[in-house]
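Undergrad: Provide a 3D model corresponding to the input given below.
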Amino acid sequence: MPPKADINKAGWEQSDFPILCETCLGDNPFVRMSKQEYGKTCGTCARPFTVFRWNPGSGMRYKTTVICQTCAKVKNVCQTCLLDLEYGLPTQVRDTALALEAGAPTSDINREYYAQNMESKFDGDKSLLGSSRTTSVGKEMLKQLARTDPYYKRNRPKICSFFVKGECNRGSDCPYRHEMPANNDLANQNIQDRYYGNSDPVARKIMSSHAETKGLKPPEDETVTSLFLSSLSPESTEDSIRATVIRSLPSIDASHIRSIVHVAKTRCAFVNFKDRMSAETAAYAWSNGLEIDSATAAVKWGRSKKAVAPSA
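TA: Next comes the predicted model:
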């Protein structure tokens, strides 16, 4: 019986070639790939899919696809590294800049059902992200952060676990890297967080560095949870500011906002958040400004309320 005729395999995916970024494909123009139909389950929707495996170049490690093509098209990402195909950035960076919702189903069954429904909505090989509304400041942020050239260093062999334990005796013949792993947040990554853009340490590092270059480095005083907006449109009101703030931060709902103070006379406003994490998320998203009522507002951190000790 053909696989598609089996009702239990009707949702399984078959494909002839993977969806890959230039970095994962490698610099070798003559790539030989192995193909295994239904070789493993997708790392996001848990449906069996066609797995591809190849060597991207001399001295590089073998790479394999980890998610199905349907999930790759939904997010417009590479099937192997899960980075955006257009900008070469983590999905959390792209979704934050373009104010896109993650929309992550919670259970394996829901993820599989969601993937099957999304597959029926595709027009050819196009991603569903093309229909999203984008702002000029969001696009400008992505242009500044985009990786335009392949980063083949990402294809290097993994670190030798025996070397880390001091037990590798293969020396220069060892196909793995002989170096100690970095002990930081970047070492703790997983497919789900990278794909759906939830607490991705790589994305947070990129957005934090970009915000710092724009003068939005978080204050050392952790009690500062306010952002100051200036150069607002004369037509702006507290309601329009609130609506724009909530719309531009899909990962933050209205319950995270303590208050919004609009001073129409000076065309400025304070957005006061209830917690520091929400304020930092907003600073990352608005590092290139915030478009409100057809005007781009400048963004700065609020000042610390700590009293300065008088000089002797």
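
Undergrad: all contacts plus neighbour counts: C-alpha atoms, from now on.
TA: OK.

Undergrad: count of residues packed around residue 243?
TA: 13 (other Cα atoms under 10 Å).

Undergrad: Now it: which helix or strand?
TA: Element membership of residue 243, judged by DSSP states H and E, is helix 238-248.

Undergrad: Heading C-terminal from that helix, find the next helix or strand.
TA: As assigned by DSSP H and E, the chain's next helix or strand after helix 238-248 is strand 257-263.

Undergrad: next up, for comparison:
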Amino acid sequence: MNKADPNKQGWEQSEFPILCETCLGESPYMRMTKQDHGRECKICTRPFTIFRWCPGKNMRFKKTEICQSCAKLKNTCQTCMLDLEFGLPVQVRDSILQVKEAAPQSDVNREYFMQNAEKQLENGASYHDYSKADSAARETLKRMARREPYYKRNRAHLCSFFVKGECTRGETCPYRHEMPEENNELSKQNIKDRYYGNNDPVAKKYLARLGDRAQLKSPDDPTVTTLFLTGITEEVTKEDLEQKFYIYGELKSVVLSHAKRCAFINFVTRAAAEQAIQQTFGRLTIHDAIVRVAWARPRKQGPQSELKAGAFGSTAEGAQMPLPPGALNEKVTYASQDPTLLGSASTSGQHK
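TA: Predicted coordinates for the structure are as follows:
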């Protein structure tokens, strides 16, 4: 840890870097070099300990880019500057949590801020306490979080000689023989912008994807008032679903199928269903399990609807639950506690 008096700029010394699983690599055995005061931090411009390593075979060498004090202030990896808990860009995390940047960016104010921040860090203070954040925002981050390491991010850089058609090393070339994508914004990333959460192209892709989810289009059929839930675990009960959705409006029925890991929530009014999906889409968690919410599919109108009724259990508002493969050749009977949601239908013999 950096030890500095109020009138002297300190130099950081550390024994191991602060890294995410992706940057560290999947190999349990690696050689990591260490150089004390090897370079200045690209955020606070103070000398710090540089670590350099290769995360795996056919991967490029990686090194730490910022000091540990700057990494602790943002709870980020020293190399990729992604959040350590959710694996998301800082701009995405702070936008969802509605956190504003507190660190000054001018030289004199930044040094004074870093000295005071390091003293607080030594005393056990934390600048990234998510427990006080809104529960809906935390559920959104949990849904967007990357749960597994993404080692593809450690691949070697593109071979510039291959792009020019002049590489003669063939398979022994340590760089990738691929053509670069045209107008690729991800190739123009700035470390300071990524750290402070300003104009980060990776964050823009995440936020654009989140915006598309927020603008979930409602079905054109105004009679559809049923929501379709997937990702239901064995711990989820019908009472859990009723408790989650009754606050948005009167429920007509709730059907739960643990075998298919899904459920149908049928509201009395369309307004209640729209409010429920706006509040739960992309942010619903039941018993620590992420549940996906979508509109149920309306039943197609036409002469074939009655013929297909024998192969589908139709919901109250026309939503359909398909049978498992091979069920058309067997005698099947649907039964539900609520006959208005799942009707009884049976088929026998070959379906033609």
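
Undergrad: TM-score, when you put one on top of the other?
TA: The TM-score (TM-score structural alignment, normalised by the length of the first structure) is 0.64; 222 aligned residues with a Cα RMSD of 2.9 Å.

Undergrad: which one in the second structure is aligned with residue 273 of the first structure?
TA: In the second structure, nothing lines up with residue 273 of the first structure, judged by TM-score structural alignment.

Undergrad: Now residue 273 of the first structure: closest residue in space, sequence neighbours ignored.
TA: Excluding the flanking residues, the one nearest residue 273 of the first structure by Cα to Cα, 6 or more residues apart in numbering is residue 257, at 4.4 Å.

Undergrad: ditto for residue 47 of the second structure
TA: residue 40 (4.0 Å).

Undergrad: Superpose on the second structure and give me the mean offset of the helix or strand hosting residue 51 of the first structure.
TA: According to DSSP H and E, residue 51 of the first structure maps onto strand 48-54. Compared with the second structure after fitting, strand 48-54 of the first structure deviates on average by 0.4 Å (mean Cα distance after the TM-score superposition for the first structure).

Undergrad: same for that strand, what does it pack against?
TA: If contacts are counted by 3 or more Cα pairs under 8 Å, 6 or more residues apart in numbering; DSSP states H and E, strand 48-54 of the first structure sits against strand 33-41, strand 63-64.

Undergrad: and those strands as JSON lines, adding distance to residue 286 of the first structure and mean neighbour count?
TA: Shown next, in JSON lines, are those (distance: least, Cα to Cα, whole Å; neighbours: other Cα atoms under 10 Å):
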{"stretch": "strand 33-41", "distance to residue 286 of the first structure": "37", "mean neighbour count": "15"}
{"stretch": "strand 63-64", "distance to residue 286 of the first structure": "36", "mean neighbour count": "19"}
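
Undergrad: Just tell me which of those strands ends up closest to residue 27 of the first structure.
TA: strand 63-64 (13.4 Å; Cα to Cα).

Undergrad: Residue 52 of the second structure versus the residue nearest to residue 47 of the second structure, what's the distance?
TA: Residue 40 of the second structure sits 15 Å away from residue 52 of the second structure, going by Cα to Cα, to the nearest Å.

Undergrad: ok, now residue 104 of the second structure?
TA: 29 Å.

Undergrad: Ok, residue 13 of the second structure next?
TA: When residue 13 of the second structure is compared with residue 52 of the second structure (using Cα to Cα), they lie 15 Å apart.

Undergrad: Looking at those two, which has the bigger crowd around it?
TA: residue 13 (18 against 15).

Undergrad: So the nearest residue to that one once chain neighbours are set aside versus residue 118 of the second structure, what's the distance?
TA: Leaving out its chain neighbours, the residue that sits closest to residue 13 of the second structure by Cα to Cα, 6+ apart is residue 49, at 5.6 Å. Taking Cα to Cα as the measure, residue 49 of the second structure falls 16 Å from residue 118 of the second structure.

Undergrad: neighbour-wise, which of those two wins?
TA: residue 49 (24 against 20).

Undergrad: Contacts only, for residue 91 of the first structure.
TA: Neighbouring residues of residue 91 of the first structure by Cα atoms under 8 Å, 6 or more residues apart in numbering: 75, 77, 82, 83, 84, 194, 195, 196, 197, 203.

Undergrad: List the ones among these that fall in helices.
TA: Using DSSP state H, the members of those that fall in helices are 75, 194, 195, 196, 203.

Undergrad: Just give the number of residues close to the second one.
TA: Residues lying near residue 194 of the first structure (other Cα under 10 Å) number 20.

Undergrad: Would you agree it is in contact with residue 188?
TA: No. Between residue 194 of the first structure and residue 188 there is no contact under Cα atoms under 8 Å: 10.8 Å.

Undergrad: about what we covered before: verify the contact between the residue nearest to residue 273 of the first structure and residue 270 for me.
TA: No. Between residue 257 of the first structure and residue 270 there is no contact, the gap being 10.9 Å when judged by Cα under 8 Å.

Undergrad: name the element residue 212 of the second structure belongs to?
TA: helix 201-214.

Undergrad: Superpose on the first structure and give me the mean offset of that helix.
TA: Overall, helix 201-214 of the second structure averages 1.2 Å from its counterpart (mean Cα distance after the TM-score superposition for the first structure).

Undergrad: What residues sit buried inside that helix?
TA: 201, 202, 203, 207 (16 or more other Cα atoms under 10 Å).

Undergrad: Is the first one in contact with residue 186, as I believe?
TA: Looking back up the chat, that one is residue 201 of the second structure. Yes. With contact defined as Cα under 8 Å, residue 201 of the second structure reaches residue 186; the gap is 5.9 Å.

Undergrad: What range does stretch 187-205 of the first structure cover in the second structure?
TA: With TM-score structural alignment as the criterion, stretch 187-205 of the first structure aligns to 187-205.

Undergrad: start to end distance for that stretch?
TA: Note: stretch 187-205 of the second structure ends 14 Å apart using Cα to Cα.
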